Every structure is written in C-alpha cells, then in structure tokens.
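>>> Below are the sequence and a predicted model for it; my questions follow.
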Amino acid sequence: MSNKVLIVDDAKTIRQQVNFTLSKGGFEVIEAVDGLDGIEKLKANTDVKAIVSDINMPNMDGLAMVAAINSNASLPHPPILILTTEGANEMVQQAKKAGASGWIIKPFKPEVLLEAVKKLIS
C-alpha cells in the first residue's frame, strides 16, 4: 500500500520541514512549488494518499488548487490538509467549501502535523 504524501508550498524551508517530519513518520514525500505544480504531481502520482498545502502561493494558490482537484473527475481526490499562516475563520470556511479536509496554522508542531496526516489517511 502506498503512503505517499504531496506537499505543496512555495517556501523551500517549509517543504523541507514538512518533508523531514513526514519522512520520519514513515511517509514517502513528493514536493510541489505551487498549485499548478501540485496538480501536475498529483496526475503523475495517482496513489497519493494525502496532500499538505499552503494557501498563499504564486501561479495558483492553495484554495484554487483544492477546488481544481475536487472539480476534476479524472484526478484522484485524496484528503487535503491546509498548512498556512492564515487563521481567519472566513478563509477556513472557504477552504472547507473548496474541499479541504483540515487546517493547521504555521508554525506547526511536527507531532501535530504527523497525527493529522495519519488521521486523514486512515
């Protein structure tokens, strides 16, 4: 069984932190630099079990990516966890409406992120 997780964030340091945390937790990690790249990586890795995505990114933001994935029947629909500095309730509601499964505010605690991803996949 695959345990691939796709990380979508334009900040290299965040991708590295999330990759380190999830790799240590036994996950195989794929990285993407924005929403467009995230969709391309998802097309190429249809066995992705979860996505961890930022909101504020160039080219295509996280909310647009979540909506694009969930409205495209030819793409897999893994659960999507938003990892962002945005804490506004309206933003959380928009993400839920777009199809996000969860929300974690940066800076994150590694054990909280790991638990959240494990819950999403199980």
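That came in fine, so what should we check first?
>>> hey, let's count contacts and neighbours off CA atoms from now on
Will do.
>>> what separates the most centrally placed residue in the chain from residue 69, distance-wise?
Taking CA atoms, centre = their mean, the centroid of the chain lies closest to residue 52, which sits 1.8 Å from it. According to CA to CA, to the nearest Å, residue 52 and residue 69 sit 13 Å apart.
>>> Please compare the first structure with the one that follows:
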Amino acid sequence: MRALVIDDSRTMRRIIAAVLHTLGFETVEAADGREALDVLESGTEVDLACIDWNMPVMNGLEFVVAVRENRGWRDVTLMMVTTESEHDQIVRALAAGAHEYLIKPFTPDAIRDKLQLLGLVEFQESA
C-alpha cells in the first residue's frame, strides 16, 4: 500500500509518514495540492492521500475536488488531516469527496483507527 502525504509542513509530513510506515505503508510526500496532483499525474499509484487543508498554491479542499473530477483516481481514499475543526469545514470536505476527517493534533492510534474504519489496515486491539 502506498500513501501520499500532503502538507506544507515538512515536519508534519514526516510525522504522518512515520505513523503510516508503522502501519505498512510506503509514502510519497507533497508540499501542496498542486505538487500532489503532479505526483498522481506522473503515474504514481497511491491507495491513500492524507491531506492538509491550509496550503499554498492549491489547498486541500481544491485537491479533493480535483481528484474526484478524475475518474482514473476514483479508487484513491482521501483523508483530511487538518487543524480545521469547524463543522462546516468537515461537511464541505466530506461532501467534496473526502472519506474521513482527522483533526490535528492527533495520536498515532487515531490515524490507525481511521484507517481501520476505511478498511486500509487490519483491525488490531489497542495496547
């Protein structure tokens, strides 16, 4: 399984990637939505995209809309991972095509739990 981690913070990309690695994912990183679209357009196949909302060039919501407009990427699971916590923002992201929404700050267990709900990692009992 491969995940695309999209966040303008290099530190946050590394944190999310580290968690995903422990769950068996390979990761590819992008600093904004446009760079992430370039990754997909290059033919890199991804199963999951973890997407920040607030980024320069192309924000996370714009990325979600662009991915959902491309039939070739319909199988990519989209999960917002963002500080945007207002109900309206969550509704907008899910309506645009995001499958899940995780609010920062988060724990590694929170990422695992969301991915279990999405069927991307096997269910494991918490320690």
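Ah, there it is. For clarity, every value in this text was computed on a predicted model and none was experimentally measured.
>>> where does the TM-score land?
The TM-score (TM-score structural alignment, normalised by the length of the first structure) is 0.90; 120 aligned residues with a CA RMSD of 1.5 Å.
>>> and the aligned partner of residue 115 of the first structure in the second structure, which of the three is it?
Mapped onto the second structure by TM-score structural alignment, residue 115 of the first structure lines up with residue 113. Using DSSP: H, G, I helix; E, B strand; the rest coil, the structure places residue 113 of the second structure in helix.
>>> Could you report the neighbour count for residue 113 of the second structure?
Residue 113 of the second structure is flanked by 18 other residues according to other CA atoms under 10 Å.
>>> Correct me if wrong: the residue nearest to the centre of the first structure contacts residue 80.
Yes. Under the contact definition of CA atoms under 8 Å, residue 52 of the first structure touches residue 80, with a separation of 5.9 Å.
>>> For the longest helix anywhere in the second structure, name the packing helices and strands.
Longest helix of the second structure, by residue count under DSSP state H: helix 10-22. Counting contacts by 3 or more CA pairs under 8 Å, 6 or more residues apart in numbering; DSSP states H and E, helix 10-22 of the second structure packs against strand 2-6, strand 26-30.
>>> That helix: average distance to aligned residues in the first structure?
With mean CA distance after the TM-score superposition for the first structure, helix 10-22 of the second structure departs from the first structure by a mean of 0.7 Å once superposed.
>>> Sort out which residues of that helix are buried, please.
Using 16 or more other CA atoms under 10 Å as the test for burial, helix 10-22 of the second structure gives 12-13, 16-17, 19-20.
>>> What range does that helix cover in the first structure?
The aligned range for helix 10-22 of the second structure is 12-24, by TM-score structural alignment.
>>> Quick one: residues in contact with stretch 56-63 of the second structure.
Here stretch 56-63 of the second structure makes contact (CA atoms under 8 Å, 6 or more residues apart in numbering) with 8, 32-34, 36-37, 51-54, 80, 93, 96.
>>> Over to stretch 76-90 of the second structure?
Residues outside stretch 76-90 of the second structure that contact it (CA under 8 Å, 6+ apart): 46-54, 60, 64, 93, 97-105.
>>> Do a quick rundown of the strands in the second structure.
In the second structure, the strands defined using DSSP state E lie at 2-6, 26-30, 48-51, 77-82, 100-103.
>>> tell me the contacts of the aligned residue in the first structure for residue 35 of the second structure?
In the first structure, the residue matched to residue 35 of the second structure (TM-score structural alignment) is residue 37. Residue 37 of the first structure is in contact with residue 8, counting by CA under 8 Å, 6+ apart.
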